[in-house]
Structures are given as structure tokens and as C-alpha cells.
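> Quick one, fold the following:
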Amino acid sequence: MNTTIKTKLSIMMFLEFFIWGAWFVTLGTYLATNLKASGSETAAVFSTQSWGAIVAPFIIGLIADRYFNAEKILGFLHLAGAFLMYQMFVSNDITVFYTYVLSYMILYMPTLALVNSVAFNQMKDPEKEFASIRVWGTIGWIVAGLAISYLFHWDSVDGISAGLLKNTFALAGGAALLLGFFSFSLPKTPPKVASTDKIKIGDILGLDALKLLKDKNFAIFFISSILICIPLAFYYQNAHPFLTQAGLENPTGKMAIGQVSETLFLLLLPVFFVRFGFKKTILLGMLAWAIRYALFAYGDGQSLSFMLIIGIALHGICYDFFFVAGQIYTNSKAGEKYKSAAQGLITLATYGIGMLVGFMVAGFITDNYKLADGSADWKMVWIIPAAIALAVFLLFGLVFSDTATTENKATAV
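Model prediction:
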């Protein structure tokens, strides 16, 4: 890959995840402080990510893979997204805001697959080349968080009281506008399927991979993947409002520690796979969720702020040792015939169904566990998902057998 193309792909990844990190991290706090949203209303807004994940395969399978170049669709989706970001910026009503954010997520979630498609199309050896491109996405997310906290101070106490968090939508919208136009300069990525080929909904949703559920261990992993997404949703929905109310300074910037951790543990993941196998690796990821939430439940933003920082830093283990490890396991079990379908099915099950249920549960818990002054009982808000994560950990540890995966772990990594 020549330097010009590599630079363009790196910029694409940087902007793609800068956009997401610029508004999604602070969304929970914005909804509570600017729009006075309830827990169930906040859950409904966050669940738009899941609806976007459910709709995304149809946009990719019915349009991107059949009729138009991926880079052109990427450009149009981000330009439309920039317009919707502006509408979110000026919206003052939670019902109207929900309409815009739902529309945005339906457009944004497919772009996660499109940027990968554009990148992979330029690579001769993706296993060696992709990581150096994808890491710029993580850097983009980190830069967005640092800018919000340390450059603009929108998430400071004064900034929140002044309503400055709404500026995150302007920042994300500007980046979306830039990426929208920039996308048309990316390398051409033509459709991979002839427009005359017969459309199979089962192929689009990855339903052919349901045959893998006949394998007891894969079925246990599949169910566990859905269940662990319930506590995961609590983090996305409640972490920033909690850290803000706990008094942790520059919470958005400090949450970027999670992405740094994610990068570090991604490099360590192959080592854990080789030494401990899939089962122990994924169990560690599950246990990390329970430990993280216990730290949140008993920490605070003053004398025990180190507990909150450790909880944030555990993100690398929580995410990489479960989700990335799960993707590797799925790849090893599916074989060539169902490889793409299996990954699509797992994504649909986790980011679609699992997190959709998770956001609803998180909203219900936040609404129903209150202190005497009407504020959220954060100890209970975190103890409950910690218990759920621990239950999934025990279920998986007792029922899943690693014997079938041990022989595959070297090839999977």
C-alpha cells in the first residue's frame, strides 16, 4: 500500500471514530442536564444505536454491496449525518431529539462496515496491514474526549451548568461534514455483488450461521454474548452522568483512558489466547465487568477517585477479552462457508438485541432506584449490572467446555 492511500485511510478512520466519540460519550449527561430526560427516555435515545445496528445489514446488503461504490455511500451518509447533527444541536425537546438521533444512528452504524470495506479493498494482507490503519480510529475517539475536557472544557461544572455540552453535536457535525466530502477522494471500492443477483434476507442478516448453534459450546457462547451486553449497556448509558455527578474532574477526557487500555490489551490478547485458551480469556473479560461496576458502586470522585479511574481503565479487558476474543472464536468455529454470516449474526445479537434489552433495563433501574432527594442511587445502579455480569461469568464457567477450542486457538489468533 502506498503512503498516500495509507494516509487517506488513516484520516478516514480517525474522523469516523472522532465523530462517534465527540458526542456519544457525553450523551447521557447532556440528556439529563439539557433536556431533563428520565431514565426511560435516556434508554430510548441510547437504544437507537441498537436499532441502527439492526438496520445496518440491510443498508449494506441491499445497497452498498450491490449498486454503489462504498466510498460514495460513505460520503453521502456522513453528509446527511452532518445535517442531522445540526438538528440535534438546535433541538430542545426530547421527543424531537429522539427522532433526529434515531435517524442519525440508522445512517451512522452502516458506516462502521463501510470504512472497513474501503480499507480492506486496498490491502493485500489485511491481517498485517489493518491494525495500523484501525488504530487511528481509537486515536480519533481519544482526541475527541481530550478536546472536550481539556481544550473546550464543555464537561466542566461551569460548562455543564451553562449548557455547553450541546456544542459536542456541532463538533461531531463539523467532523461528519469534513469526512463526507473527504470520502469522495478515497480509493474506489466498487460493489462486490452483481445487482441482478437474487437477494436473500438470510444472507444479509447472517441467519445461515444459526446452524452453528447446533454446537452446544457455540450456543452457550452465543447466549452469553447476548446476556453480557445487558451490563455493557449500563456503561454506555450511565458512566458519564455518574462520573460527572460523582465529582470526577474532566470526566470525558478521563474516559479516554478506556480507549488507551483497549489498544494495550488488544496487543496482549494473542498472548492470553496462547497461554490460557479461549475459555479463561473470555471469563476474565466477563469478570472484569463485575469488578468494574463494583468499583463504580463504592468509589467516589474525591478520596476514592482512584477506584473510578481503575474502573475506566478496565475497559480494555472488558471489551477486548470478551468481544474481540469472541469474534476470533466465532471466526474459528464458523469455517470459510459461514465466516461472514457468523460475524454478522454475532453483531446483530450483541449490538442489536443484547444492548437493546440492556438499555431498557438500565433505564428501568435508573428510574426506580432513587435517593431521598430524587437523584439516582448510583450504588444500586452499578451493583445490579455487576451481579448480572457475575451471573453470566458463573454460567459460562460452569457450562462451557474449552476442549474443542484448544486445538483451534493457535490458528484463531
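
> contacts, neighbours, all on C-alpha from now
Fine.

> pretty sure residue 109 contacts residue 49?
Yes: between residue 109 and residue 49 a contact is recorded at 7.4 Å, counting by C-alpha atoms under 8 Å.

> Pull out the buried residues from the helix or strand hosting residue 129.
Residue 129 belongs to helix 126-146 when assigned by DSSP states H and E. When neighbours are counted by 16 or more other C-alpha atoms under 10 Å, the buried residues of helix 126-146 are found to be 129-130, 133-134, 136-146.

> is it true that residue 231 touches residue 389?
Yes: between residue 231 and residue 389 there is a contact at 6.3 Å, judged by C-alpha under 8 Å.

> where do the contact lists of those two overlap?
With contacts taken as C-alpha atoms under 8 Å, 6 or more residues apart in numbering, residue 231 and residue 389 have residue 289 as neighbours in common.

> Strands of the chain, start to end?
According to DSSP state E, the chain carries no segments that qualify as strands.

> residues in contact with the residue nearest to the spatial centre of it?
What sits nearest the mean C-alpha location of the chain, by C-alpha atoms, centre = their mean, is residue 351, with 7.6 Å. Applying C-alpha under 8 Å, 6+ apart, we find residue 351 in contact with 49-50, 53, 229.

> before we go on, could you also do this sequence so I can check it against the first one:
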Amino acid sequence: MSIKLRLTVMSFFQFFVWGAWLITFANYWFGTKHWDGTQFGAIFATMGIASLFMPTIVGIVADRWVNAEKLYSILHFLYAATLCYLPQVNDPHVFFYIMLLAMCFYMPTLALSNSISYTALTSGEYDLVKAFPPIRVWGTIGFIAAMWLVNLTGNKATGNQFYIAGAAAFGLSIFALTLPKCPPKNINRENQSLIQIFGLEAFKLFANYKMALFFIFSMFLGGALQLTNAYGDVFLDEFKFYPQYVDSFVVKYSTIIMSISQISETLFILAIPFFLKRFGIKKVMLISMFAWVLRFGLFAYGDPTTGLWMIIFSCVVYGMAFDFFNISGSLFVETSTNSHIRSSAQGLFMMMTNGFGAVLGSLISGWVIDHYFTLNFSNIQDLASYLKTDSTNLTLLSFIKAQGQTVLENGSLSAGIFLKDWHNIWLTFAGYTLVIAILFAVLFKHKHQNNEM
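The predicted structure is shown next:
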């Protein structure tokens, strides 16, 4: 098997083992376990917490002591074992710590997979600019394939999604041992300070007004990404509670609808060079921010019938919102920093988005939704009115029964039934990103030069 083919397989399964549960996890949390939103936000924050320190630690180990491909194999084996344990956990607090452990194993493999690819392609004397993107795009395809598999097999609200991801991760851990050797670099660090050893020099960039603003806004926008990953699929799935939508395509195949976002992502990657050359980083970042506003706004007014076009268009817009921010931002860091701190600066960019941004976005959104946008219905008349149906509707009664509730003689429910006010949730998220976009337009000063990218 050629080097490029082996790296392509690695890229495919690197994201397959994440996509098998990331988008559908909310259905398991709310629909199967019936746990609350604040705790859910904490679970999604585990990715950010792990991203704050694990990539740095694993990078040092790979640089000094262990071959990158072997370390990659070990981490995926541990990730697989942890995922397979998750369905056995029935306490949300314990679930948090097990998921945090899983993310500590998985998140550093994102950087390791890139490192392995770069090393192998360089050793094979390939042109990185031409060779790597076609390999990396298979990661997105793997993510999409996992989403489709979980949805079409009826596992999007079950613990089986973790078994599917775990089995694939275990296979990847074995396959990783066939990858090209990536031995430690054995860099001489005798005269380096602790700050240099741990790659912390990039924090000096905060002394630069423009770079400091860029990283701060990256953190705020990184929170927006967690909102759509955490709540997008469960938002579509909860249309099943409305009798008029229960048999719609969107409800049955919500994860497939969401996968349009990833398909769009692969297409907008190709448009980035044109937009950067034509408009510059500030305008491209603003386009991304306003795309997030549109993403959330379309979700707020979309539905599975007359508003289906809004949901689909929102998923198409996601490609622009995500890629124009993440990839363009990475290119801005690459061209705005000195060569000796470039890798550290990229790490700082990822820390601000996938680390601090992810943690804040997950925790704060979970708390806000739980306290301000979760509706409690104590009688069937109010519930039927909200869902725009009759209180004798069989679909509604089946929904109540599925929640483990019964309707008493006076029309009250044996316990409260909770539904999320998705319309106002998405409008709030849209307002959040609109404020970020306006502040960025006013505060971030950058004059575009035609040769800067």
C-alpha cells in the first residue's frame, strides 16, 4: 500500500471515529438518558478542556521519546476502550469524567495525524501543498460516512454509536502500526528556557494589539462552533414531538440533513484562496461571522415542511461559516508570525478556538438554555397548544407515554414534560454572533495587501 493511500485511510478513520457520535450525541443525552442541558454543556466542554493541555504534552512526548505513529496507535486504543465503556454509565457526573478521559486520548491525535502526514510526505519527497489537501479531505468524508451510518442503522439515539466509534478506533490503532516511521526529533534543548521548551513563546503575541484582538475574537467565534455541533441534530430530531412533522424526512434522517454541512465544507475549502486574494483576511473573517448569523437565523425560522429550504440552506452556509474562519484564520497566523514561533502560534490559535472557546461556548450555552429556554408543561392542554395539535391526538399521547408520564383526569400530567424553545435559542445565538461581527468590524484594524496571502 502506497504512502498516500495509507495516509488517506488514516485521515478517513481519524474523523470517522469522531463523527460517529459527535453530532448525534445530543439525541442520546436528551432523548435516551433524559439528562439536563447544563450537564450536557459540560460534556461538550470536555473537548475544550482536553485541548488546553493534551496536545502540548503529547507533542513533547512525540518529539523526545516515542515514535509519533506508535503514540498515535496507543492513544486510539485507549480512546476506543473508553468509548466502549460510556454506554455502561448511568450517572451524568461519572459520564463527564469518562468523556473527559476519552477526549484526553482523542484530541491530541488530531495534531499527531497531521504531523505523521507531513513527515511521511516530506520523506517521500512529495509537494505538501499539492499532496496533503486531497488526503485531508477524506477526513471530512469519513466524518460524513460515520454520520450516515449511525443515522441509517437507527443508532443515533443509542449507546451503539459509541460502540461503532470504538470499534473503528480500535481498528485504526492497529492500522497505525503500518504507517511510516516517525521517530523523535531529538532536538537539542540544552540552552532553551522552559517557556521555549513548552512552546509558550507565542503568548508574547498578545502584546501586539492586532494579534491579541484576533485571538480573542477567535475564542468568541470558537464558542459558536460548539453551539451548532452540540445542538444542531437534536434540534431537527425534536420536530418529532410535533404531530404534523412526526413522519417527515427531516425527523427520520436528521443526521443526514446535518451532513450537508460537512459536504458544503469540502466545497468552500476550494473557494478560500480566491476570497483571501480578493478581499483579505478581515473581510473573509467578517463573511464567516455573518454566515454564522445566517446559519442560526435560518434554523430559527426553519421547519420540516414549508421551511425545509431554510434548514438546508443553513447547512450549506455552514461550510462558509466554518472554513472561512478556521482555515483563513490559520493562514493569517501563518503569515503574521515569525518562523521560529509559527507552530506555537498555530497551537495558540487552536487553544483559543477549540480550547477556551469550546469550553466557554459549551458551558455557557448549556446553562442559558437550561435556565431560560427550557419550557415545563404540567398539563396536556398547554402542551397540545404549544405543539399546535389536539389534546386527544394519538401521536401526542404516544409522546407523553414515551416520556414515562400519564395524563390525569383533570388534564394534568403526572410530572412535568420539558421542551426546548428552539426558535428563541437560535435567535439568541444569531444575536451573539451578530454582536461579535460588529465589534470585530469596528475594532480589528487590518489593511489588505494583495500579496499577503
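
> TM between them?
Comparison of the two superposed chains (TM-score structural alignment, normalised by the length of structure 1) gives a TM-score of 0.92, and 398 aligned residues with a C-alpha RMSD of 1.8 Å.

> Pull up the gap between the alignment partner in structure 1 of residue 38 of structure 2 and residue 16 of structure 1, please.
Residue 38 of structure 2 maps onto residue 40 of structure 1 when the alignment is built from TM-score structural alignment. From residue 40 of structure 1 across to residue 16 of structure 1, the span is 29 Å (C-alpha to C-alpha, to the nearest Å).

> What is the burial count for the corresponding residue of structure 2 for residue 168 of structure 1?
Structural alignment places residue 168 of structure 1 opposite residue 161 in structure 2 (criterion: TM-score structural alignment). By the measure other C-alpha atoms under 10 Å, the count of residues near residue 161 of structure 2 is 29.

> quick revisit: compare neighbour counts for residue 40 and residue 16 of structure 1 and give me the winner.
For the pair residue 40 of structure 1 and residue 16, the greater number of neighbours falls to residue 16 (26 against 19), based on other C-alpha under 10 Å.

> And that one, what's its match in structure 2?
With the correspondence set by TM-score structural alignment, residue 16 of structure 1 lines up against residue 14 in structure 2.

> Its match: what's it in contact with?
When contacts are counted by C-alpha under 8 Å, 6+ apart, residue 14 of structure 2 is found next to 109-110, 113, 139, 142, 169, 172.

> Next: residue 95 of structure 2.
If you count contacts by C-alpha under 8 Å, 6+ apart, then residue 95 of structure 2 has 43, 86, 89 around it.

> Could you check which residue of structure 1 pairs with it?
Pairing criterion TM-score structural alignment: the partner of residue 95 of structure 2 within structure 1 is identified as residue 97.

> ok, now residue 177 of structure 2?
Going residue by residue (TM-score structural alignment), residue 177 of structure 2 aligns to residue 184.

> Settle this for me: its match is touching residue 75, isn't it.
Yes: the pair residue 184 of structure 1 and residue 75 qualifies as a contact (C-alpha under 8 Å) at a distance of 6.1 Å.

> Those two: which has the busier surroundings?
In this comparison of residue 184 of structure 1 against residue 75, neighbours counted by other C-alpha under 10 Å, the higher total goes to residue 75 at 23 against 17.

> What residue in structure 2 is paired with the more buried one?
Per TM-score structural alignment, residue 75 of structure 1 is aligned with residue 73.

> my read: its match touches residue 174, true?
Yes: the pair residue 73 of structure 2 and residue 174 passes the contact test of C-alpha under 8 Å, sitting 6.6 Å apart.

> which residues does the nearest residue to residue 35 of structure 1 once chain neighbours are set aside contact?
Nearest non-adjacent residue to residue 35 of structure 1, counting by C-alpha to C-alpha, 6 or more residues apart in numbering: residue 94, 6.0 Å away. Listed by C-alpha under 8 Å, 6+ apart, the contact partners of residue 94 of structure 1 are 31, 35, 37, 41.
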